[in-house]
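> test case, fold it:
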Amino acid sequence: MGTFRAVEFDEFGAPEVLHVVERDVVEPGPGQVRIRVRAAGVNPVDWKIRSGLLAGVRETPFPYVVGGDVAGVVEAVGPDVTGYAVGDEVLAATGRGGYAEVVITDVATVAAKPAEVGWELAATLPVAANTTYAVFDEIRPVAGETIVIHGAAGGVGTVAVQIAVDLGLRVIATASEANHDYLRGLGAEPTTYGDGVVDRVRALAPDGVDLAYDVSGHGGARSLVDLVGDTDRVVTIADFEAPEYGVRFIRGIDEEKVSDRLTAAATLAAKNKLSVPIAATYPLTDAAEAHRVSAEGHVRGKLILLP
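Next comes the predicted model:
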């Protein structure tokens, strides 16, 4: 059946531990599809896994292939799979294995890619959209409410702002000043993070903040609790210490909802209501460089690998 290239690592460490290997192509099992990857997204969680930062909270059996964002073409379907056929264009939140030319994933993690949505844009959506919709399931936004999205200019924040705007929320977004015009273009009201952020947000929203979503970590969840007034409608996807003071950490892994969430995001993208700038693209062999750039923390939008 041939082979395919994947980027894996056998030990935690710097980007240099990533290396390209050849793996055998295998058939998908029951409830699975095999996807020929056209584009794969790079997320901060990828280099956090590679470096060992998440070793205590996430199982990482070696050799390991990171990458939860893929877009590509179905090239085989497993037994009992309905709804997808060979040749279908899809996007998927694979959880792992995305840094490869081929990935096998459960059909529950897959959604159809609309023809209007290009490969690179499709590959920006799965992790960010699935995570954001999981967060919103927890904090239950209602049109007309005010949300603070902390660290809003990266790939997840960009998607979160646009989904929130589509839901009718007033969005206050924290980011470095260089990203403020960008966030205004997405429909948010930006302010800088760091010391004094609570006062700056209260100046923008003197009637209060209803809910908050921490994308970037760095202790920001504490300030969000001060703004909202309690922990019930504050969540984080980046601050592992936040549960110590009552803020929920969301992973977005309830698989039965993934396909519907990706479909919702892809539909918004097809209607030009959801877009993500591509900060840079890299060949699969340059995954280590993509990790270096991502870890610097100044990416606006998304980094993409092109197998």
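> C-alpha from now on. contacts and neighbour counts both.
OK.
> how many residues are close by E11?
16 (other Cα atoms under 10 Å).
> now do R292
When neighbours are counted by other Cα under 10 Å, R292 registers 14.
> that one: what secondary structure?
helix (DSSP: H, G, I helix; E, B strand; the rest coil).
> to compare against the first, here's another:
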Amino acid sequence: MKAIVYRATGDSSVLELADRGARDPGPGEVRVRIVVSAVNPTDWKSRRGTAPGEALPFPEVVPNQDGAGVVDAVGPGVEGLHIGDRVWVVLAAYQRADGGTAQEFTVLPAEQVFSLPESAGFDLGASLGVPAVTAHRALTIAEDGPRRLHPGALADTVVLVAGGAGAVGHAAIQLAKWAGAVVITTVSGPAKAALATAAGADHVIDYRAGDPAAEIRRIAPQGVDQIVEVAPAQNADLDLAVIRNRGSIAVYANNGGDQVSLDVRKHFSLNVRYQFVLLYTVGMPDVHAAAEDINAAIVDGALPVGETAGLPLHRFVLADTAAAHAAVEEGITGKVLIDVSAG
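Now for the predicted structure:
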């Protein structure tokens, strides 16, 4: 089978097309024929490492955490998944040399493979994973909020999504709207505002124009209940200016800097909760809860992708995975997908 591998950290040129054997699944595992693989920022960051040429934990690694395809073989002890099932996968490359989705077949623990609803195509399935599960976690950490999402779960809640044109922001907007929230999002210009509006945001604010804090307070005079934050260093002052008493701020990325300075007195006077979210270490129970709710949202038609839904799709073939990684690393807006095999 064809697979993309890298043997040392570095820029996208370290990615190579190779021939590998497809192994049989062991106990508790399934083999998935990947139809569409997806590239996330975490994929190129893992590939680049902290320095070029840095040693890897394995002789070679297959990249990409997310993808969708068809179950091709089932190992002993697996229940609920069968040959021929359409599925989406998550964390495929985490702590695994040969699990990534940038290959024609991958073998994964069954607990990381989820049925894809009949109404969903493989593009949507591949676009879930890291962005959608992260968004779900960010929306379910509030002290006064729900632990699961469903229609009405976030009724009477105002959610602020920073960076609504990104993949996580897009999923957060869609899931929050499906759950009944009023959604405000901040973006960096008119083009991204159009995407966030297409995703379903009720209010879209260009943070580079005017006074975004004043505009958010005009929409939510009592403050926002929950913030899904991509750039805590840049947005700490804005978040403090708009969060309500007992509000929660879920931080899932470090765009704009690794260090955050907080006014302790002002934060504790509002009982503000900061929750940091890293999908790799949230634990499988939370991943499974998210997957169940995400699939329910898909069935309800709440998670479309594509430019008309606010998330443009950019397509590459497997042999051009290096170019796909480079596109994400350079900050392309939308979702980068790799066509691996025929659906």
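> how near is the aligned partner of A134 of the first structure in the second structure to V328 of the second structure?
Applying TM-score structural alignment, one finds that A134 of the first structure aligns to R137 in the second structure. Counting by Cα to Cα, to the nearest Å, the gap from R137 of the second structure to V328 of the second structure is 23 Å.
> now swap in I294 of the second structure and tell me
For I294 of the second structure relative to V328 of the second structure (Cα to Cα), the value is 24 Å.
> give me the more crowded residue out of these two.
Comparing I294 of the second structure with V328 by other Cα under 10 Å, the one with more neighbours is I294, at 23 against 20.
> picking that back up, host element of the match of A134 of the first structure?
helix 129-138 (DSSP states H and E).
> again with G21 of the second structure
Per DSSP H and E: G21 of the second structure is located in neither a helix nor a strand.
> wait, it sits on A3?
No. G21 of the second structure lies out of contact with A3 (Cα atoms under 8 Å); the separation is 9.4 Å.
> with neighbour numbers in mind, choose between those two.
A3 (27 against 9).
> any idea what the more buried one aligns with in the first structure?
Match for A3 of the second structure (TM-score structural alignment): A6.
> what about its match, distance to G229 of the first structure?
46 Å.
> which stretches of the stretch 201-343 of the second structure form strands?
Per DSSP state E, counting those that start in this stretch, the stretch 201-343 of the second structure carries strands over the ranges 203-206, 224-229, 243-251, 273-276, 313-317, 335-339.
> for those, which one ends up most surrounded?
strand 224-229 (a mean of 28; mean count of other Cα atoms under 10 Å).
> what range in the first structure matches it?
Aligned using TM-score structural alignment, strand 224-229 of the second structure spans residues 209-214 in the first structure.
> what does that stretch contact?
Contacts with stretch 209-214 of the first structure, where a contact means Cα atoms under 8 Å, 6 or more residues apart in numbering, come from 135, 139, 141, 145-151, 220-221, 224, 227-228, 233-239.
> for the match of A3 of the second structure, what is the enclosing helix or strand?
Counting by DSSP H and E, A6 of the first structure is part of strand 3-8.
> could you point out the longest helix of the second structure?
Selection of the longest helix in the second structure by residue count, based on DSSP state H, yields helix 284-299.
> list the buried ones in it?
Buried positions in helix 284-299 of the second structure, judged by neighbour count with 16 or more other Cα atoms under 10 Å: 286-291, 293-298.
> now it on the first structure. Mean distance?
Its aligned residues in the first structure lie a mean 2.6 Å from helix 284-299 of the second structure after superposition (mean Cα distance after the TM-score superposition for the first structure).
> that older thread, list the buried residues for the next helix or strand after the helix holding R137 of the second structure?
Remark: after helix 129-138 of the second structure, the chain's next helix or strand is strand 158-162, criterion DSSP H and E. Of the residues in strand 158-162 of the second structure, 158-162 count as buried by neighbour count, 16+ other Cα under 10 Å.
> got TSV for those, with distance to A213 of the second structure too?
Output for those, formatted as TSV (distance: Cα to Cα, whole Å):
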residue	distance to A213 of the second structure
V158	14
V159	14
L160	11
V161	13
A162	12
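> out of these, who's nearest R48 of the second structure?
Using Cα to Cα, A162 is the member of those that sits closest to R48 of the second structure, with 25.8 Å.
> that closest one against V230, yeah?
Yes. Contact criterion Cα under 8 Å: A162 of the second structure and V230 qualify, at 6.0 Å.
> thanks a lot, see you next time.
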